[in-house]
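Visitor: output the structure for:
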Amino acid sequence: MKLPRLAEIGTIQRTHGVNGELQLIWTVSFDPEEQTLESVFLTIDGIPVPFFVESLRSKGDGSSIVTFEGITTKDQAQELINSKVYAPVKKTDGKSQPYSEDLVGYTVITPDGVKHGTITHVEDFSGNLVFQVRQETGNHTLIPANPDFIRNVDEDSRTITMDIPEGLP
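Guide: Down below sits the predicted model:
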């Protein structure tokens, strides 16, 4: 069985109530009110095991309450505490959409092919993602990771083609 490419999205912190609910702490920017998540993978004995999400609601503090199919008691839920949570890299229209943390190491280029630099870190400023890019000169610049600026993400060449906003070095 070939596993999908996975990206870490959070950690199970603790149980919530007695009906198998769990508190999930997000390590990526995710809003269950605006996005859906049908399934995730948790590592159990070092092996990624799929879990189907039955319900997911935001707590508003960078965490959510999640219920997995088949996990109905507090005892079952306790077995999952401290598990890392992974999600498959999403595919839309045949194009792979990596999570922002997967983009570290990608080269940012302009539409005319000019290399701007390499992403060294992804910052989250109150839900606004920003790429920290190291230029060939060694200087760092911050570029908003706004979907309107991103034209293409090429996983094979590890490049992101972006319209760089005017005024950025």
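Visitor: from now on I want contacts and neighbour counts done on CA atoms only, so please keep to that.
Guide: Noted.
Visitor: from what I see, Gln97 and Ala87 are in contact.
Guide: No: Gln97 is not in contact with Ala87 according to C-alpha atoms under 8 Å; the separation is 11.8 Å.
Visitor: these two: which is more packed in?
Guide: When Gln97 and Ala87 are compared for neighbours, Ala87 comes out ahead with 20 against 17, by other C-alpha atoms under 10 Å.
Visitor: so Leu142 touches Arg134, yeah?
Guide: No: contact criterion C-alpha under 8 Å: Leu142 and Arg134 do not qualify, at 9.0 Å.
Visitor: let's compare: structure for the following, please.
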Amino acid sequence: MGFFCTFTFNMIEKSKLLKIGSLAKPHGVTGEMLIRLLPEWHGYEPDPDFLFIDLQGGLVPFEVHAIRYRNDQDLLVILDTISTEEKARRVQSADVYIDPEELGQEPAHTEFSIHQLVGFEVTDKNMGALGPIRSVADIQNNPLIELFYKEREILVPIHSEFIVRIDMEKRQMDIDAPAGLIELYLE
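Guide: Next up is the predicted model:
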């Protein structure tokens, strides 16, 4: 008598998962990857145990070793078995899915986006007029405004304790920069 063995495979169904974006590119050489979120998921902070990557039409689960938020639309992840830049490039552009319960809470909607500050005239309590905001660096937990003052690039954190007033109509922002911060850029 021969031994007969049967296996039952439970395929992961896409319909039970949520597509959150795609793998954009490797980030560094250790296998960390950038996930670009779909617009409808911007601002969410998913905390999944597993990500499901669409590889050749089938979903493959990868355990999440680390996840961090680069900004509202980008996540950086480290997954098991993907430990080099070369391995990360092999899955580049693949769609990424998660369990809908791991999406996290809907982001709070604010009256304006910090990116709307570009072009606002900035005045510091001690230094006076600094000029217009040239750009906003939306760094997770530390967004910065970029100014050019006296032909130097100045970066100032957008933090409630440094902002005195924002006038949306006049497109002006009054700040009280930390002592010595602006001078540091002028040396």
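Visitor: need the residues touching each of Leu142 and Arg134 of structure 1.
Guide: Shared contacts of Leu142 of structure 1 and Arg134, defined by C-alpha atoms under 8 Å, 6 or more residues apart in numbering, are absent.
Visitor: and these two? Which one has more around it.
Guide: Neighbours around Leu142 of structure 1 and Arg134, counted as other C-alpha under 10 Å, are more numerous at Arg134. The numbers are 20 against 17.
Visitor: can you pull out the helices in structure 1?
Guide: Along structure 1, counting by DSSP state H, helices occupy 74-78.
Visitor: and the residue nearest in space to the middle of structure 2, how close does it get to Leu144 of structure 2?
Guide: For structure 2, the residue nearest the mean C-alpha position is Asn71 (2.4 Å; C-alpha atoms, centre = their mean). Using C-alpha to C-alpha, to the nearest Å, one obtains 12 Å as the distance from Asn71 of structure 2 to Leu144 of structure 2.
Visitor: which strand is the longest one in structure 2?
Guide: Counting by DSSP state E, the longest strand found in structure 2 is strand 58-71.
Visitor: what range in structure 1 matches that one?
Guide: Under TM-score structural alignment, the alignment places strand 58-71 of structure 2 onto residues 47-60 of structure 1.
Visitor: quick one: contacts of the matching stretch?
Guide: Residues beyond stretch 47-60 of structure 1 that count as contacts (C-alpha under 8 Å, 6+ apart) turn out to be 31-33, 37-43, 64-69.
Visitor: report the buried residues of that stretch.
Guide: Buried residues in stretch 47-60 of structure 1, counted by 16 or more other C-alpha atoms under 10 Å: 48, 50-51, 53, 56, 58.
Visitor: one more: stretch 2-11 of structure 1?
Guide: 6-11.
Visitor: closest to Leu80 of structure 1 among those?
Guide: For the buried residues of stretch 2-11 of structure 1, the minimum distance to Leu80 of structure 1 (C-alpha to C-alpha) is 9.6 Å, reached by Thr11.
Visitor: and that closest one? What does it align with in structure 2?
Guide: Using TM-score structural alignment, the equivalent of Thr11 of structure 1 in structure 2 is Ser22.
Visitor: gap between its match and Asp74 of structure 2?
Guide: From Ser22 of structure 2 over to Asp74 of structure 2 the distance is 10 Å, taken as C-alpha to C-alpha.
Visitor: return every residue with contacts to both of these two.
Guide: A shared contact of Ser22 of structure 2 and Asp74, defined by C-alpha under 8 Å, 6+ apart, is any residue touching both; here these are 35-37.
Visitor: ends of stretch 155-163 of structure 2, how far apart?
Guide: Using C-alpha to C-alpha, one end of stretch 155-163 of structure 2 lies 14 Å from the other.
Visitor: in structure 1, what range does it match?
Guide: Using TM-score structural alignment, stretch 155-163 of structure 2 pairs with nothing in structure 1.
Visitor: relative to Asp49 of structure 2, how far out is the residue nearest to the centre of structure 2?
Guide: Relative to Asp49 of structure 2, Asn71 of structure 2 is positioned 20 Å away (C-alpha to C-alpha).
Visitor: grab the nearest non-local neighbour of Ile145 of structure 2.
Guide: When the adjacent residues along the chain are set aside, Ile145 of structure 2 lies closest to Val136, with 4.6 Å between them (C-alpha to C-alpha, 6 or more residues apart in numbering).
Visitor: corresponding residue for that neighbour in structure 1?
Guide: With TM-score structural alignment as the criterion, Val136 of structure 2 matches nothing.
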